[in-house]
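Novice: Using only what follows, build the 3D model:
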Amino acid sequence: MVNRKELDPERSASAAFGALLRSLRDERGWTQDELGDRIRCSGAHISAVETGRRSPTDAFAASADRALGTGDRLQRQSRAARYTALLEGFPEYVKHEERASEIRLYEVGVIPGILQTPEYASALTARAVERGAITPEQGEERISLVKERQAALIRTPPPLVFVVLDESCLRRPVGETATMDGQWKRLVDFAALPNTVLQVAPFDMGDRRPLSLPLYVLTMQNRSLISYAESAQRGQLERDSASVVPLLTAYHQLQAEALSQAASVVMIEQLRRGTP
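Specialist: This is a model prediction of the structure:
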């Protein structure tokens, strides 16, 4: 084919989306204009997305999935293309989190996004940009995602949310003193909600701690399980229940060893007052 640009899906998440879109379109023998007609956009727009010159929106990916009969395959790929500052698997996890009936989180070193105040999220992101770990644009993506995740939890009926925070999450200073005070207050308010449980895993748990890295476990409405585990450079989404159950068991063991919610709130209030 004349003037057909070679695509390198390894170049970026947007390039991977474009290569997948072209592959699916080619399988059906459609031109860019023909696909464009089916999803109400121009062939030039299809070309720009396929070559990575334009990032796919969620609406575009959803329309393409419908036209191509690919379920939500392109939508899942598009989230990776949009949220370039996130580890692999996390954008897909977020979409499941929006529909989960039960959410279980264990976090180390940082308050999880669904509980971050705007000031805490901004301060945390600003430091990452300052270090050069992410670009300013990626920082905006992170803050936007925090808002989206929190907004998605305000639904009827609300999900049950269980959170275990390593003590390091509470004691790591982020931003100004007022930022941390506001964040601690947010945690206390969260613990008072009727659909939540907040616990702290104190340092003195020592080797009784069954988990050392962040872990998120979702129970979906059909009672299926999904987990997301994260290390410094890698995230992994797991949908096989046989693989998730041992992680859920470890989470329950962690809850049993952690402070009760009442004792956890006392620790947070002591930090707010500046007492040991």
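Novice: from here on, contacts and neighbour counts on C-alpha atoms
Specialist: OK.
Novice: which helices and strands does whichever helix or strand Arg66 is part of pack with?
Specialist: Per DSSP states H and E, Arg66 falls inside helix 58-68. Where contact means 3 or more Cα pairs under 8 Å, 6 or more residues apart in numbering; DSSP states H and E, helix 58-68 is packed against helix 32-39, helix 73-82.
Novice: Quick check: which of these is nearest to Arg186?
Specialist: Evaluated over the helices and strands packed on helix 58-68, closeness to Arg186 peaks at helix 73-82, with 28.4 Å, by Cα to Cα.
Novice: still on that earlier bit, okay if I get the helices and strands packed on helix 58-68 as a markdown table plus distance to Ala121 and mean neighbour count?
Specialist: Converted to a markdown table, these look like this (distance: least, Cα to Cα, whole Å; neighbours: other Cα atoms under 10 Å):
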| stretch | distance to Ala121 | mean neighbour count |
| --- | --- | --- |
| helix 32-39 | 36 | 17 |
| helix 73-82 | 19 | 22 |
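Novice: Please generate a structure for the following sequence too, so the two can be compared:
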Amino acid sequence: MVNRKQLDPEDGPQAAFGARLRMKRDARGWTQDELAERIGCTGSHISAVETGRRPPTRRFAASVDRVFDTGDQFERQSMAVRQTALLEGFPEYVAHEGRAAEVRLFESGVIPGPLQTRDYACEFANTAAERGDITPEQATERVDYLIGRQAALFRTPPPLIFVVLDESCIRRPIGGPDVMDAQLVRLLEFAELPNSWLQIAPYSMGARRPFNRVVHLLTMPDRSLMSYVESQTQGYLDRELSSVLPLVRNYHQLQIAAVSQAESVAMIEELRKGIV
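Specialist: All right, here's what the predicted structure looks like:
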């Protein structure tokens, strides 16, 4: 096709949505006008979404799911495009996380998103809204986005998921006793999954703990590696082996020094006795 704009899904969530929309449309052999007629919009609107000139609304994405019989996949993907309450770089990371063969997470102070209960996540989102950091609407979108992220991780077949939590994650009280107890139960349920590994990095590790901030590592189906790290104000996705491999090495060292999954489960169960 003459003058057809090339789409690069790696350019971000909006580009990824547009590229996927075009791929699905091409697979059906439909023109933009033919798809537009089925959705109830114009061909120029389809063109603008595919090329990233117009972000997809939730209603538009739901219509795309209906036409292509894709469940809620496009609707969930559109949330990454519209989400303005997340750190820069995080939606792009989540898009890759949903396709990864292996996921390795380290968190300090907070249970990682894939393992959070809705009530636990709401405590953070609502508190951020109370501070004025985000709007109440963004707080709701943030929690919905997290639930969508969880669904992608617990897909079939599932990825291998390795999680190392600093001890502060399980000891920091979030919400009331019921909220925190339900969150600890969620961790115990995660530890029972056949594709999961859960370890606690105890306070006694001291300076031997190699990470002092969020570190996420992905192994993709083609065995390529990428990392995601966060500061207070920004997230950074990295694919350069020269900087990713040292993080992978440090993660393995972290797993060796952390307590075993059995010991970690025992710590969580003992902690629950003081809550319930």
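Novice: what are the ranges of the helices in the stretch 101-250 of the first structure?
Specialist: 118-131, 136-152, 167-171, 177-191, 241-257 (DSSP state H, counting those that start in this stretch).
Novice: Would you format those helices as CSV with distance to Leu105 of the first structure and mean neighbour count included?
Specialist: CSV is the format used below for the helices of the stretch 101-250 of the first structure (distance: least, Cα to Cα, whole Å; neighbours: other Cα under 10 Å):
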stretch, distance to Leu105 of the first structure, mean neighbour count
helix 118-131, 18, 17
helix 136-152, 14, 16
helix 167-171, 13, 18
helix 177-191, 14, 17
helix 241-257, 9, 16
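Novice: possible to save these as JSON lines with distance to Ser63 of the first structure?
Specialist: Conversion of these to JSON lines gives the following (distance: least, Cα to Cα, whole Å):
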{"stretch": "helix 118-131", "distance to Ser63 of the first structure": "32"}
{"stretch": "helix 136-152", "distance to Ser63 of the first structure": "21"}
{"stretch": "helix 167-171", "distance to Ser63 of the first structure": "41"}
{"stretch": "helix 177-191", "distance to Ser63 of the first structure": "37"}
{"stretch": "helix 241-257", "distance to Ser63 of the first structure": "30"}
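Novice: Please identify which of those helices is closest to Glu50 of the first structure.
Specialist: Using Cα to Cα, the nearest of those to Glu50 of the first structure is helix 136-152, at 21.5 Å.
Novice: how much does that closest one stray from the second structure?
Specialist: Once fitted to the second structure, helix 136-152 of the first structure is off its aligned match by 1.2 Å on average (mean Cα distance after the TM-score superposition for the first structure).
Novice: Now do that helix: everything it contacts.
Specialist: Residues outside helix 136-152 of the first structure that contact it (Cα atoms under 8 Å, 6 or more residues apart in numbering) are 82-86, 94, 98, 113-116, 121-122, 125-126, 128-129.
Novice: what's near enough to touch the nearest residue to Thr117 of the second structure once chain neighbours are set aside?
Specialist: Spatial nearest neighbour of Thr117 of the second structure, chain neighbours left out: Gln183 (5.9 Å); criterion: Cα to Cα, 6 or more residues apart in numbering. The contact partners of Gln183 of the second structure, by Cα under 8 Å, 6+ apart, come to 116-117, 120.
Novice: still on that earlier bit, do you know which of the helices of the stretch 101-250 of the first structure lies nearest Arg273 of the first structure?
Specialist: helix 177-191 (9.2 Å).
Novice: Could you tell me the angle between the closest one and helix 118-131?
Specialist: 130 degrees (axes from the mean of the first three to the mean of the last three Cα atoms, to 10 degrees).
Novice: Tell me the gap between helix 177-191 of the first structure and the middle of its chain.
Specialist: How far helix 177-191 of the first structure lies from its chain's middle: 21 Å, per Cα atoms, centre = their mean, to the nearest Å.
Novice: That one vs the second structure - mean distance after superposition?
Specialist: Helix 177-191 of the first structure sits 0.5 Å off on average (mean Cα distance after the TM-score superposition for the first structure).
Novice: where does Arg99 of the first structure land in three-state SS?
Specialist: At Arg99 of the first structure the chain is in coil, as set by DSSP: H, G, I helix; E, B strand; the rest coil.
Novice: For it, give me its contacts.
Specialist: 220-221.
Novice: Per the alignment, it pairs with which residue of the second structure?
Specialist: Here Arg99 of the first structure is matched to Arg99 in the second structure, going by TM-score structural alignment.
Novice: thinking again about what came up before, helix 73-82 and the helix holding Arg66 of the first structure, what's the angle between them?
Specialist: 150 degrees.
Novice: Now helix 58-68 of the first structure: buried residues?
Specialist: 58, 60-65, 67-68 (16 or more other Cα atoms under 10 Å).
Novice: swap in stretch 208-222 of the second structure?
Specialist: In terms of neighbour count (16+ other Cα under 10 Å), stretch 208-222 of the second structure has its buried residues at 209, 211, 214-220.
Novice: Let me have those in TSV, extended by distance to Met226 of the second structure.
Specialist: Listed next are these as TSV, based on distance: Cα to Cα, whole Å:
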residue	distance to Met226 of the second structure
Arg209	21
Phe211	17
Val214	14
Val215	11
His216	9
Leu217	6
Leu218	5
Thr219	7
Met220	8
